[in-house]
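Engineer: whatever this is, show me its structure:
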Amino acid sequence: MTLVNGLPAHVLFVHFVVVLVPLSALALVVSAVWPKAARRLGLILPVLAFVTLVTVPLTSHAGEWLERHVDSGPLVRRHAELGDGLLPWALGLFLLATAVWWTARRTPAPQGGTDVARGGAVVRVAAAVLSLVVAVGAVVDVYRIGDSGAKAAWHDAFSKTATGHGD
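Structural biologist: Now for the predicted structure:
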């Protein structure tokens, strides 16, 4: 899909990515740190991360089409290069969300100081740390991509002084 109602699809799809990546990242971290939240979210967690994963290549594909239809200066090329790096982060969000969901739906580990309980705690801490790293990486990447896209779209596209119209 390249145009939606006469507009480049990329400028519309990007809004899904800008909302879904941070939302998936937040849901993942909360679920990884707080197993009760993961159980309450249930299947929503991996489904949300999957929808996020699907929107990234759709948005990238629409962006590649748009790149071929605009002046491809250094700002546009930088934005395209940064955009190519988001898919691994989205895949990481999906894989971790699926793992956290799968783990949370299992029967809770035995209570107390048993080796099984300690092993489960170690796995939960590792999953929480990894989830935090991937979530932060994904959100920072979305910010960097969005910032570069805004600069590419708006660079020299407006006057820094008021034109006097509409005051």
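Engineer: going forward, measure contacts and count neighbours with C-alpha atoms only.
Structural biologist: Noted.
Engineer: so Val18 is in which element?
Structural biologist: Val18 belongs to helix 9-33 when assigned by DSSP states H and E.
Engineer: second input sequence below; structure requested for side-by-side comparison:
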Amino acid sequence: MTTVAGLPAHILLVHAVVVLVPLTALLLVVESLWPAARRRLAWPVAALAVLTLVSVPLATEAGEWLEHRIASTPLLRTHAELGDTMLPWAAGLAVVAVLVAALQQWSRRAERRAAEAGAAAGPERRRRGRLPAAALALVAVVVAAGSVVTVYRVGDSGARAAWTGQFSATPLPRGGAPVTTGLPEHP
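Structural biologist: As a prediction, the model looks like this:
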């Protein structure tokens, strides 16, 4: 992907990642820790996690295209290296979200089978269902935290690469020389 409306596509696509990763992480933690939310959100969160996963390589590929068209700096190289660390975290979000949805589906089927057999779900059966849910919740919290920290680090390094030395800490006088960004002017 190259440009959108005259701007490098990376500049626009990163916003999807910056919004989707924390949103997916938050919803994944909520549904993992709160069974009532899991019953309603399991498959929508799994779908959102897959969308999040797809957005990361799109932003990365657009970033690589842009990287070959701007001056290489240490800040840019740091950003590119950190950007490559986002995909495993997004994949982790997707895998855990799909596992949570599958566990929810399995639990529903087990409840239906017990109801059809006329048996109440006894304490032993409930305990067996809680252990995988608790383990998955722990993994969800770790993956969510790691993904949010990583998206923050990548975004911070990108902002530093784009803006360091490109603005004045004090306002310029009226009619002062404009700060150049190196991007072509958009009519």
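Engineer: elements contacting the longest helix along the first structure?
Structural biologist: The longest helix of the first structure (DSSP state H) is helix 115-154. If you count contacts as 3 or more Cα pairs under 8 Å, 6 or more residues apart in numbering; DSSP states H and E, helix 115-154 of the first structure packs onto helix 9-33, helix 74-83, helix 86-105.
Engineer: would CSV of these with mean neighbour count and distance to Gly164 of the first structure be doable?
Structural biologist: Formatted as CSV, those follow (neighbours: other Cα atoms under 10 Å; distance: least, Cα to Cα, whole Å):
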stretch, mean neighbour count, distance to Gly164 of the first structure
helix 9-33, 21, 29
helix 74-83, 17, 29
helix 86-105, 21, 41
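Engineer: and Ala135 of the first structure, which of those is closest to it?
Structural biologist: Closest to Ala135 of the first structure of these is helix 9-33 (Cα to Cα; 4.6 Å).
Engineer: about what we covered before: reformat the helices and strands packed on helix 115-154 of the first structure as a markdown table; add distance to Leu3 of the first structure.
Structural biologist: A markdown table is the format used below for these (distance: least, Cα to Cα, whole Å):
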| stretch | distance to Leu3 of the first structure |
| --- | --- |
| helix 9-33 | 5 |
| helix 74-83 | 18 |
| helix 86-105 | 22 |
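Engineer: if we compare the ones you listed, which one ends up closest to Ala152 of the first structure?
Structural biologist: Closest approach to Ala152 of the first structure among these is made by helix 74-83 (4.9 Å; Cα to Cα).
Engineer: contacting residues around Cys146 of the first structure?
Structural biologist: Careful, residue 146 of the first structure is Gly and not Cys. Val18, His79 (Cα atoms under 8 Å, 6 or more residues apart in numbering).
Engineer: quick one: map it onto the second structure.
Structural biologist: The alignment partner of Gly146 of the first structure in the second structure, by TM-score structural alignment, is Gly155.
Engineer: what does Phe158 of the first structure give?
Structural biologist: When the second structure is aligned by TM-score structural alignment, Phe158 of the first structure is paired with Phe167.
Engineer: three-state assignment of its match?
Structural biologist: coil (DSSP: H, G, I helix; E, B strand; the rest coil).
Engineer: contacts for stretch 33-49 of the first structure, please.
Structural biologist: For stretch 33-49 of the first structure, using Cα under 8 Å, 6+ apart, the contacting residues are 20-21, 24, 27-28, 30-32, 90, 93-94, 97-98, 100-101, 104-105, 124-125, 128.
Engineer: quick check: the gap between the match of Phe158 of the first structure and Arg160 of the second structure.
Structural biologist: Noted for Phe167 of the second structure: a distance of 11 Å to Arg160 of the second structure, by Cα to Cα, to the nearest Å.
Engineer: which of those two has more residues huddled nearby?
Structural biologist: Arg160 (16 against 13; other Cα atoms under 10 Å).
Engineer: what residues are up against the closest residue to Gly83 of the first structure other than its chain neighbours?
Structural biologist: Spatial nearest neighbour of Gly83 of the first structure, excluding adjacent residues (Cα to Cα, 6 or more residues apart in numbering): Ile145 at 5.8 Å. Residues in contact with Ile145 of the first structure (Cα under 8 Å, 6+ apart) are His79, Leu82, Gly83.
Engineer: what does Ala80 of the second structure give?
Structural biologist: Ala80 of the second structure makes contacts with Gly63, Glu64, as judged by Cα under 8 Å, 6+ apart.
Engineer: so which residue is smack in the middle of the first structure?
Structural biologist: Val21 (2.3 Å; Cα atoms, centre = their mean).
Engineer: so the nearest residue to that one once chain neighbours are set aside versus Leu12 of the first structure, what's the distance?
Structural biologist: Closest residue to Val21 of the first structure apart from its sequence neighbours, by Cα to Cα, 6+ apart: Thr52 at 6.1 Å. Plainly put, Thr52 of the first structure is 15 Å away from Leu12 of the first structure if you go by Cα to Cα.
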